[in-house]
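1. Give me a model of this one.
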Amino acid sequence: MNSSTNTFTAFIGIDWEDTKHDVCLQASNNDKREFAVIPHQADRIEQWAHAVHERFGGTIAIALELAKGPIVYALQKHDFFVLFPINPSTLAKYREAFKPSRAKNDPTDAELALDLIMRHPERFKPLKPQSVAMRTLAAMVEQRRALTEDETRFTNRLGDTLKQYYPQALEWFDHRDTILFCDFVTRWPTQMHARKARKSVLEAFFKAHNLRSATLIATRIEAIKASKPLTQDVAVITSHRLLALVLVEQIRIMLQAIDRFDQEIAALPPTLPDYVLFSNLPGAGQALAPRLLAAFGEQRERYATAGELQMYSGIAPVLERSGQKSWVHWRLRCPKFVRQTFVEWAAQTVNKSFWAGAFYQQQRGKGSSHQAALRAPAFKWIRILFRCWKNRTPYDESRYLDALKKRSSPLLALLGPENTELKFAKA
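-> All right, here's what the predicted structure looks like:
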């Protein structure tokens, strides 16, 4: 028995599913292993948890393949459980070491999880929840992103639908993901409906939607009146009109939902002490500052170095060597939303930070793709923000440029010697 496991009275491996959970249990003072199945029902999980604690007492270690989800939430409320998340790929490789055929069954996976935590406890960190406010923010910003992806999917489908019978609507408006566009298509769902509308009615509609440019209104109405139908096939128009109206309603619901999330998200970050470190970052704004705050979190002991965060987020590339060959590729297993956060923010800094813009252009000049060139400043940004986060010191562009100047950093040369001093003055 490893000395680091002596604090636990029992060890449990769980292989979770939607309807049931396979369990493998071993007491700390016994080599015998027991197997059980728990239905995924709140009362049954509760009964099982209390029965295990009454039997063993003390603190019990649980190893499972995820860090969040229904079974995690059900177990986290019991202070006598310490949860150890195990990466699914780690468990899969461990299983494959003993079963090259890759045969899989749930009770065996539960036992393998138990085996890992008992034999290699130093390899796994216990799940330590952050504050309620931070966990709420992290969940909301990720859920908001999922809603925007849904809205984009519906918008793209609407665009494809309109192209089949009513492409003019796409030409008359620059943006389809707006209430203005949704209301227009709802009121005039075909080219014929729009062309027959009176000029005064169209003018009133646009003004009611806060479109104040008389020139733009006139140009748009002129285009509507001069439009010609793409097709007069009733079968095509009727079916696609119905689909367009359904998609418009879905987009409208998504826009309203995103707005509700924006209101809730805007109110929460200012209540957290670390928000000041992210609220004024170049290009962060109301959308990305909360996401950056959630990406770093509040547990400063979680990452010992910036490199750990770079690897966790998937921004750090992976170097592989075999014999005399070596190659680099991007990290496949990482929290995708965290990686998106850093890359999307880096894209915003390209036009708002002197060194980030120059560094991005340098990467493009070397032949890197747009996404690869964005990951390069994202990699550097994490190192910079990590120090600010650890020291609780807001980022200052002028101080960073001054630090580059003092150590004669090659980055400074990218800014151009003829206007470096001007950039210092503006920063």
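2. contacts and neighbour counts: CA atoms only from here.
-> Will do.
3. where along the stretch 251-400 of the chain do the strands fall?
-> 318-322, 325-329 (DSSP state E, counting those that start in this stretch).
4. For residue 395, find the nearest of the ones you listed.
-> In terms of CA to CA, the element of these nearest to residue 395 is strand 318-322, at 28.1 Å.
5. For that closest one, report the contacting residues that lie outside it.
-> 326, 327, 328, 329, 330, 331 (CA atoms under 8 Å, 6 or more residues apart in numbering).
6. how close does the third one get to residue 335?
-> Applying CA to CA, to the nearest Å, the value for residue 328 to residue 335 is 20 Å.
7. Could you work out the end-to-end span of stretch 23-38 for me?
-> 7 Å.
8. how far does it sit from the chain's center?
-> Distance, stretch centre to chain centre, for stretch 23-38: 37 Å (CA atoms, centre = their mean, to the nearest Å).
9. Kindly report the same for stretch 96-105.
-> 32 Å.
10. Between the two ends of it, how far is it?
-> End-to-end for stretch 96-105, by CA to CA: 12 Å.
11. Show me just the buried residues among the contacts of strand 318-322.
-> Buried members of the contacts of strand 318-322, counted by 16 or more other CA atoms under 10 Å: residue 331.
12. Go through the contacts of strand 318-322 and name the one nearest residue 104.
-> For those, the closest approach to residue 104 (CA to CA) belongs to residue 331, at 25.8 Å.
13. Spit out the contact partners of residue 126.
-> 82, 83, 84, 85.
14. Filter those down to just the ones in strands.
-> Among the contacts of residue 126, the members falling in strands are 82, 83, 84, 85 (criterion: DSSP state E).
15. just these now: which is nearest residue 9?
-> residue 82 (11.3 Å).
16. Just give the nearest non-adjacent residue to that closest one, would you?
-> residue 61 (4.9 Å; CA to CA, 6 or more residues apart in numbering).
17. same check, this time on residue 276
-> residue 394 (6.9 Å).
18. check contacts around the one you found.
-> Counting by CA under 8 Å, 6+ apart, residue 394 has contacts 276, 277, 278, 388.
19. Second chain to compare with the first, below:
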Amino acid sequence: MHVTCGIDWAEDHHDVAVVDSDARMLGKLRISDDAAGFQDLLRLLAENGDSPDDPIPIPIPIAIETSRGFLAACLRASGRRVYASNPMAVARYRDRHVVSRKKSDHQDALVLANILRTDAQQHRPLPDDSDLARAIAVLARAQQDAVWDRTRAHNRLRSHLREYYPAILEAFADKRERLLAREARAILAIAPTPAEAARLTRSRLRAAVTRAGRQRRIDAETDHLLEVFRRPSLRQPALVEKAMGRQTLALLAQLDAACRACEDLARETEELFLQHPDAEIITSFPGLAVLSGARILAEIGDDRTRFGTARDLKAYAGSAPVTRESGKSRRVSHRRIKNSRLAETGRHWAFAALTASPGAHAHYNRRRDTGDRYHAALRRLFNRMLGQLHHCLTTHQKFDEAIGFAPPALPPLAAAA
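-> Okay, the predicted model is just below:
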């Protein structure tokens, strides 16, 4: 008898439904999110044929709406197939069974169980990644989140400074990091208002620049900052300016915390990633450094059965185009439903590969010559290199420029000439 199980996940409890191949409910239960609740779940599954004592045990597959949390981790550790279903897809399945749009936790658990009963082959179970790969994923995603938090904190601070302190923005306008530079943050800490910046002495400003880590052209940079801060400019009323300076210190503290988190998480991610056996293969690709390589591994994992073909991986990353066809209408466009983290890393990877690989740059130029815009050409380059990465990881070999971007073969007549 084919039995499937569905679990409607919640924060403090979960609803469970077990059905057979004829859609008959074999059992339902509400369990708590703790060890006792997990034991209750195992007991219910055992009562319906999930026995680990069988000579060839076949655990009951389980569909759940999340891949995170203690319950999902324990189910994966038990060796059974766990399917993390998208809540939007579950809502579409619900309409197949209940046209009145009635909804309940128990009904959702039943829908999840029926999804596996009818369409299990259309869904992908959670990958069997190693603990090392999953740990790298935790750190790499946290570091990427910290980068996004840093960007938001930087933009908030910059927007605030434009209202009363444009001199600090002008002083670091030619710097690549702008307000993220250590010098800018060090000066803001001692002079959060234009009045305090104008009163800075040359020795104090020089000490701040040195303390921020600058080692060359210290005197020239100090003179430049003094000149900018002492220029005549529009000012807010003194009391308002002082209040805005206090707000700047609060925003600066948030930016400093985000910068420290980025640096600490990046260091720990790189250390852990270099311990993985696939790290050497991934970083052999042009444009992939240790941190970006860790982000790639975090999203694709190290379960090589997860993506049977390179086409599957490309669709998951959103680099492969999608075709929408109806009657005489046919439209090919880029995918919007994708792994956003992998797609974001892929854009940086393709851009960095332009200067690191002559073959990648030539491929990009060919795509531009055929009419592709900038982002489309980068996406196609990422699509090609992702296929190469899939091949190298599957065959356990490093990237070879001569093979990965071999010149196209000439036609027979041209070759003979």
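20. tm score of chain vs chain?
-> Comparison of the two superposed chains (TM-score structural alignment, normalised by the length of structure 2) gives a TM-score of 0.87, and 397 aligned residues with a CA RMSD of 2.4 Å.
21. follow-up on the earlier one: now for the residue nearest to residue 276 of structure 1: what does it line up with in structure 2?
-> Using TM-score structural alignment to pair residues, one finds that residue 394 of structure 1 aligns to residue 398 in structure 2.
22. Where does residue 29 of structure 2 fall, secondary structure wise?
-> Assignment of secondary structure by DSSP states H and E places residue 29 of structure 2 within strand 25-32.
23. Can you point out the buried residues in that strand?
-> Within strand 25-32 of structure 2, judged by 16+ other CA under 10 Å, the buried ones are 25, 26, 28, 29, 30, 31, 32.
24. Specify which member of those is nearest to residue 156 of structure 2.
-> Nearest to residue 156 of structure 2 among those, with distances taken as CA to CA, is residue 32, at 41.4 Å.
25. My read is that that closest one contacts residue 10, right?
-> No. Using CA atoms under 8 Å as the test, residue 32 of structure 2 is too far from residue 10 to be in contact (9.4 Å).
26. Quick check: neighbours shared by those two?
-> Joint contacts of residue 32 of structure 2 and residue 10 (CA under 8 Å, 6+ apart) do not exist.
27. about what we covered before: which strands or helices does the strand holding residue 29 of structure 2 pack on?
-> Packing contacts for strand 25-32 of structure 2, counted by 3 or more CA pairs under 8 Å, 6 or more residues apart in numbering; DSSP states H and E, involve strand 13-19, helix 35-47.
28. Rebuild these as a markdown table, extending it with mean neighbour count and distance to residue 128 of structure 2.
-> Shown next, in a markdown table, are these (neighbours: other CA atoms under 10 Å; distance: least, CA to CA, whole Å):
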| stretch | mean neighbour count | distance to residue 128 of structure 2 |
| --- | --- | --- |
| strand 13-19 | 23 | 23 |
| helix 35-47 | 15 | 21 |
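29. In structure 1, which residues correspond to stretch 200-212 of structure 2?
-> Using TM-score structural alignment, stretch 200-212 of structure 2 pairs with 197-209 in structure 1.
30. Tell me the buried residues in the matching stretch?
-> 202, 203, 205, 206.
31. In structure 2, spot the helix with the most residues.
-> Identified as the longest helix of structure 2 according to DSSP state H is helix 238-273.
32. Go through that one and flag the buried ones.
-> 241-242, 244-245, 247-249, 251-252, 254-256, 258-259, 261-262, 265-266, 269-270, 272-273.
33. same question, stretch 81-96 of structure 2
-> 81, 82, 83, 84, 85, 90, 93, 94.
34. picking that back up, still contacting in structure 2, which of the contacts of residue 394 of structure 1?
-> Contacts conserved in structure 2 for these, using both residues aligned by TM-score structural alignment, their matches' CA atoms under 8 Å: 276, 277, 278, 388.
35. export those to a markdown table and tack on neighbour count?
-> Conversion of these to a markdown table gives the following (neighbours: other CA atoms under 10 Å):
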| residue | neighbour count |
| --- | --- |
| 276 | 17 |
| 277 | 18 |
| 278 | 22 |
| 388 | 16 |
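36. Out of those, the closest to residue 182 of structure 1 would be?
-> residue 278 (34.5 Å).
37. What is the burial count for the counterpart of residue 383 of structure 1 in structure 2?
-> When structure 2 is aligned by TM-score structural alignment, the residue opposite residue 383 of structure 1 is residue 387. For residue 387 of structure 2, the neighbour count with other CA atoms under 10 Å is 17.
38. got a list of what the nearest residue to residue 387 of structure 2 once chain neighbours are set aside touches?
-> Excluding its sequence neighbours, the residue lying closest to residue 387 of structure 2 (CA to CA, 6+ apart) is residue 310, at 5.1 Å. Going by CA under 8 Å, 6+ apart, residue 310 of structure 2 touches 386, 387, 390, 391.
39. Which residue of structure 2 is paired with residue 266 of structure 1 in the alignment?
-> Counting by TM-score structural alignment, the partner of residue 266 of structure 1 is residue 270.
40. same question, residue 108 of structure 1
-> Aligned partner of residue 108 of structure 1 by TM-score structural alignment: residue 107.
41. post-alignment, the helix or strand containing that match versus structure 1, mean distance?
-> Residue 107 of structure 2 is part of helix 105-119, with elements assigned from DSSP H and E. Mean deviation of helix 105-119 of structure 2 from its aligned counterpart in structure 1 after superposition (mean CA distance after the TM-score superposition for structure 1): 1.6 Å.
42. Next secondary structure element downstream of that helix?
-> helix 131-161.
43. Could you list the buried residues of that next one?
-> Those would be 132-134, 136-137, 139-147, 149-151, 153-154, 157-158, 160-161, for helix 131-161 of structure 2 by 16+ other CA under 10 Å.
44. One more: stretch 287-300 of structure 1?
-> Quick answer for stretch 287-300 of structure 1 (16+ other CA under 10 Å): 287, 288, 289, 290, 291, 292, 293, 294, 295, 296, 297, 298.
45. so what's residue 316 of structure 2 up against?
-> Taking CA under 8 Å, 6+ apart as the test, what residue 316 of structure 2 contacts is 338, 339.
46. What's the match for it in structure 1?
-> So residue 316 of structure 2 corresponds to residue 312, using TM-score structural alignment.
47. That match and residue 124 of structure 1, how far apart?
-> 14 Å.
48. mind listing what residue 153 of structure 1 touches?
-> Applying CA under 8 Å, 6+ apart, no residues qualify as near residue 153 of structure 1.
49. That one -> structure 2?
-> In structure 2, residue 153 of structure 1 lands on residue 152 (TM-score structural alignment).
50. what about residue 216 of structure 2, which SS state?
-> Three-state assignment for residue 216 of structure 2 (DSSP: H, G, I helix; E, B strand; the rest coil): coil.
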